[in-house]
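> sequence below, structure please.
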Amino acid sequence: MPTALRDILPGTRRLARQAGLLLGVSVLIGAFLFHVWTGLGQLPERWPTLLWNVYFSFIYAVFIVTSIRATMTVLEARVPLRSRRAVALHVGVLSVATVTAYGLATGFCKVLHASSFSVRWQVLVVTATVTFVVTLVWSAFAYMNSFYQKLREAEAAQYEARLAALRAQINPHFLFNAFNSIAALVRTRPGEAEAVVEDLSDLFRYALQASKDSGMATLGAEVKAVRRYLSVEQARYRDRLIAEINVPEDLRSAPVPSMTVQPLVENAVKHGVGETQGDCTVSVTAERANGTLLLRVLDTGPGFDSTDLCDMLGEGSGLANVRERLELFFGEAAQMRLLPQGIELQIPLRETVEVRPEPEFVEPAVEMNEAE
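I've put the predicted structure just below:
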């Protein structure tokens, strides 16, 4: 069979399903008409009449279904359902197509079986009514399915657009300060400057990969990215920044939205170390609690002026970005709470989420306290 013809004709299984559906509808309509005009009580004596009814119903079903499917295909291609006028046009054209197909089926049956096919107006009115109702119900379900598919596609497109926008948010102040730190180290400590460049490169490679995948990563991968970030910031703050990471090994495979932990740590460095003259400890801890992952990012800085999350979300895009990512992936099942000295996330533990493997990072040049 030529390729073009093979693409047009339905597959064997699909054709068998359609034929079975048409036959089933024909049996139901034929039995209904037999009950109306003859009565099911006379079935043993007049069963050939039932078979004739099913046969004629099958012819009508083939004509009408074929006509409606062809009409719907043309209408969907020429008149997209984007307004009430388009919907009204679809309904009107389908009604005309149904009446025309009914007339053609009637003429076909009369020509093919002139002696056994009755054209009494009572029979035609009843069969036409039944046919129109069945067609109307079938068309309604077909259009509802079409609307549902388009709604799912629109929601998926909106979700991807929102996720892409969130992934694209990179703090320019961090990048500016990192370059300043590198420039200051190049002359005095070139080896350390090279290590900072490598850490910065690894961090942005991870962020770039996060913009291409499904949006999920392991907690272990997030922790490694955070260590790169803290290593870069320690080149700026030196001994004033003390980093502590306490993430149990059995939780490092837990799936979390990518680029979720780093904005929280960045916020801790900005409001903790950045607003403190002395030493400041930034800690990242994780634990399992009632089937959820409790992730805390704390600092020993001056703390927040308020624990009202809504007040803090308006001060920058970092925390708002994290909360929106949690809502996209987990809905109301994930929680974000503001603590006096940091942020706590409560994330459902899902073992079946597809995540990308952890990146192969070299160890950062600056030592960090990390408890297993």
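> use CA for all of it now, contacts and neighbours both
Fine.
> could you pick out the longest strand of this structure?
strand 280-289 (DSSP state E).
> what packs against the helix or strand following that one?
Next helix or strand after strand 280-289 toward the C-terminus (DSSP states H and E): strand 292-299. Under the contact criterion of 3 or more CA pairs under 8 Å, 6 or more residues apart in numbering; DSSP states H and E, strand 292-299 touches helix 261-268, strand 280-289, strand 342-348.
> a markdown table please, covering those and showing distance to Ala221 and mean neighbour count.
Listed next are these as a markdown table, based on distance: least, CA to CA, whole Å; neighbours: other CA atoms under 10 Å:
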| stretch | distance to Ala221 | mean neighbour count |
| --- | --- | --- |
| helix 261-268 | 10 | 22 |
| strand 280-289 | 14 | 19 |
| strand 342-348 | 16 | 22 |
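> mind putting the ones you listed into TSV with distance to Gly301?
Output for the helices and strands packed on strand 292-299, formatted as TSV (distance: least, CA to CA, whole Å):
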stretch	distance to Gly301
helix 261-268	8
strand 280-289	6
strand 342-348	9
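> is it true that Leu50 touches Leu28?
No - the pair Leu50 / Leu28 is not scored as a contact, 10.6 Å apart, by CA atoms under 8 Å.
> second chain to compare with the first, below:
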Amino acid sequence: MFWALQIMGWLGYAFVQYIGSLIQEMRSIYVLIILLGAYGGFLITIPMRYFYRKIWNAPPLLLIIVVLACSYVAAAIWAVIDNATHWEIYKFGYRPYNWLFYLKHSVVKFYIMMSWSGLYFVIKYYQLLQDEKQKALQAVSMAHQSQLKMLRYQLNPHFLFNTLNAISTLILVNENKTANGMVSKLSEFLRFSLDNDPIKRISLAREIDAMMLYLDIEKLRFAERLHVTIDITPEAERALVPSMILQPLIENSIKYAVAKLEDQGIIEVHGRVHKQRLYLEVRDNGPAAYSPETVRQNERGVGLKNTEERLRALYGKHYSFNLSSNNPTGCVVEIVIPWQLAE
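Take a look at the predicted model:
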């Protein structure tokens, strides 16, 4: 970037000088004087760049003094070179008797060098600011990803605890075949969980497949007491959703609804798209109607809390997570997120 700006800047300086020479009706040889003057300025400012790098971390007052002195010395050298070239080529070897004439126009060149120095520091500080901003964004992104992974991985021990307890119970009552089937389903479910990064999003169709692996495990526990219906529109099946977003909702319904019912427990999963938003619902027919007044916050379980935290981390303010009463009894969990199509 430095070299591109250096070349373009001094070519621009030469162009402005050339326009001025047209107004003054100079001879065509003056074009060579202009190019040599611009080339001289180009060469003189290169050491200034490396010198400024050396004093970059100096105190501000000292930095200003050094920049002023450096710009003045560079301007004086440039003026001597420029004037010598001008007199040698344009005035056919004219030599002024007073050497101070070699410093003619050095004040103008001092302002040019100061402008060059100012632009150098402004661009350099801007680059450093952008680098710091990029580092800050990367740090925030890493913290964000760590938070999402932590929330997701908190679900696995909770789920494993319940499943292993169920397997242990089946073994104790000599239901070895059922226990073996549950272990097989559990291994498939864990394989799916490990193969899908909690940071990435997957299609709702794949998420439903993962949910069915989990439900196959639970159906071995509850047999005919658990009935599941799925109503997902084709448009919604292609939507991107956070991986393993439905499993904690289903687990919550089983724990607080199906497990407490003597009759058949029903879980309904609905998915539809409306006005560029994906609506997901998980309904159950629990023994009592859900009421936020009667259910304490800590009774919602780790799964629902972590689900809401994951949605907040992924979508910011562009999501909705609501619990309401089902008709006539039970609970409805509704998630509304932006509709994004999976490739």
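> tell me which stretches of the stretch 151-300 of structure 2 form helices.
Assigned by DSSP state H, counting those that start in this stretch, the stretch 151-300 of structure 2 shows helices spanning 176-195, 204-222, 234-237, 247-256.
> what about Leu63 of structure 2, how many neighbours?
The local packing of Leu63 of structure 2 (other CA atoms under 10 Å) involves 15 other residues.
> quick one: stretch 260-273 of structure 1 aligns where in structure 2?
Per TM-score structural alignment, the counterpart of stretch 260-273 of structure 1 in structure 2 is residues 245-258.
> sorry, back to before: mind giving me the packing neighbours of the longest strand of structure 1?
In this structure, strand 280-289 of structure 1 packs against strand 241-246, helix 261-268, strand 292-299, with contacts taken as 3+ CA pairs under 8 Å, 6+ apart.
> that older thread, for the helices and strands packed on strand 292-299 of structure 1, which one sits closest to Phe34 of structure 1?
strand 342-348 (58.8 Å; CA to CA).
> ok, now how distant is the most centrally placed residue in structure 1 from Leu328 of structure 1?
Nearest to the geometric centre of structure 1 sits Ala156, at 4.5 Å (CA atoms, centre = their mean). Ala156 of structure 1 sits 11 Å away from Leu328 of structure 1, going by CA to CA, to the nearest Å.
> and what of Phe108 of structure 1?
Distance of Phe108 of structure 1 to Leu328 of structure 1, computed by CA to CA: 57 Å.
> what do you get for Glu192 of structure 1?
39 Å.
> cool, and Leu309 of structure 1?
Applying CA to CA to Leu309 of structure 1 and Leu328 of structure 1 gives a distance of 18 Å.
> coming back round to it: average distance between the longest strand of structure 1 and structure 2?
Between strand 280-289 of structure 1 and its aligned stretch in structure 2, the superposed structures give an average distance of 1.4 Å (mean CA distance after the TM-score superposition for structure 1).
> contacts for that strand, please.
For strand 280-289 of structure 1, the external contacting residues (CA atoms under 8 Å, 6 or more residues apart in numbering) are 240-248, 251, 265, 268-269, 272-273, 293-301.
> about what we covered before: the residue nearest to the centre of structure 1 -> structure 2?
In structure 2, Ala156 of structure 1 lands on Ser141 (TM-score structural alignment).
> from Leu148 of structure 2, how far off is its match?
Using CA to CA, Ser141 of structure 2 is found at 11 Å from Leu148 of structure 2.
> then Met113 of structure 2?
52 Å.
> what strand or helix carries the counterpart of Leu43 of structure 2 in structure 1?
Taking TM-score structural alignment, the alignment pairs Leu43 of structure 2 with Ile59 from structure 1. Using DSSP H and E, Ile59 of structure 1 sits in helix 47-78.
> off-centre distance for that helix?
Offset of helix 47-78 of structure 1 from its chain centre (CA atoms, centre = their mean, to the nearest Å): 37 Å.
> what about the helices in the stretch 1-150 of structure 1?
Under DSSP H, counting those that start in this stretch, the stretch 1-150 of structure 1 gives helices at 3-8, 12-37, 47-78, 84-112, 121-167.
> what angle do the fourth one and helix 47-78 make?
I take that to be helix 84-112 of structure 1. 140 degrees (axes from the mean of the first three to the mean of the last three CA atoms, to 10 degrees).
> could you do the longest one as well?
Inter-element angle recorded for helix 121-167 of structure 1 and helix 47-78: 40 degrees (by the same axes, to 10 degrees).
> distance between helix 121-167 of structure 1 and the chain's centre?
With CA atoms, centre = their mean, you get 20 Å for helix 121-167 of structure 1.
> could you do the first one as well?
Here helix 3-8 of structure 1 shows a centroid-to-chain-centroid distance of 32 Å under the convention CA atoms, centre = their mean.
> please tell me which residues of structure 2 it aligns onto.
So helix 3-8 of structure 1 is aligned with nothing, judged by TM-score structural alignment.
> by contact count, what packs against that helix?
Packed next to helix 3-8 of structure 1, using 3+ CA pairs under 8 Å, 6+ apart, is no helix or strand.
> sorry, back to before: nearest to Tyr143 of structure 1, out of the helices and strands packed on strand 280-289 of structure 1?
strand 292-299 (41.0 Å).
> what range in structure 2 matches the closest one?
Under TM-score structural alignment, the match for strand 292-299 of structure 1 is residues 277-284.
> got it, and stretch 316-333 of structure 1?
Stretch 316-333 of structure 1 maps onto residues 301-318 of structure 2, going by TM-score structural alignment.
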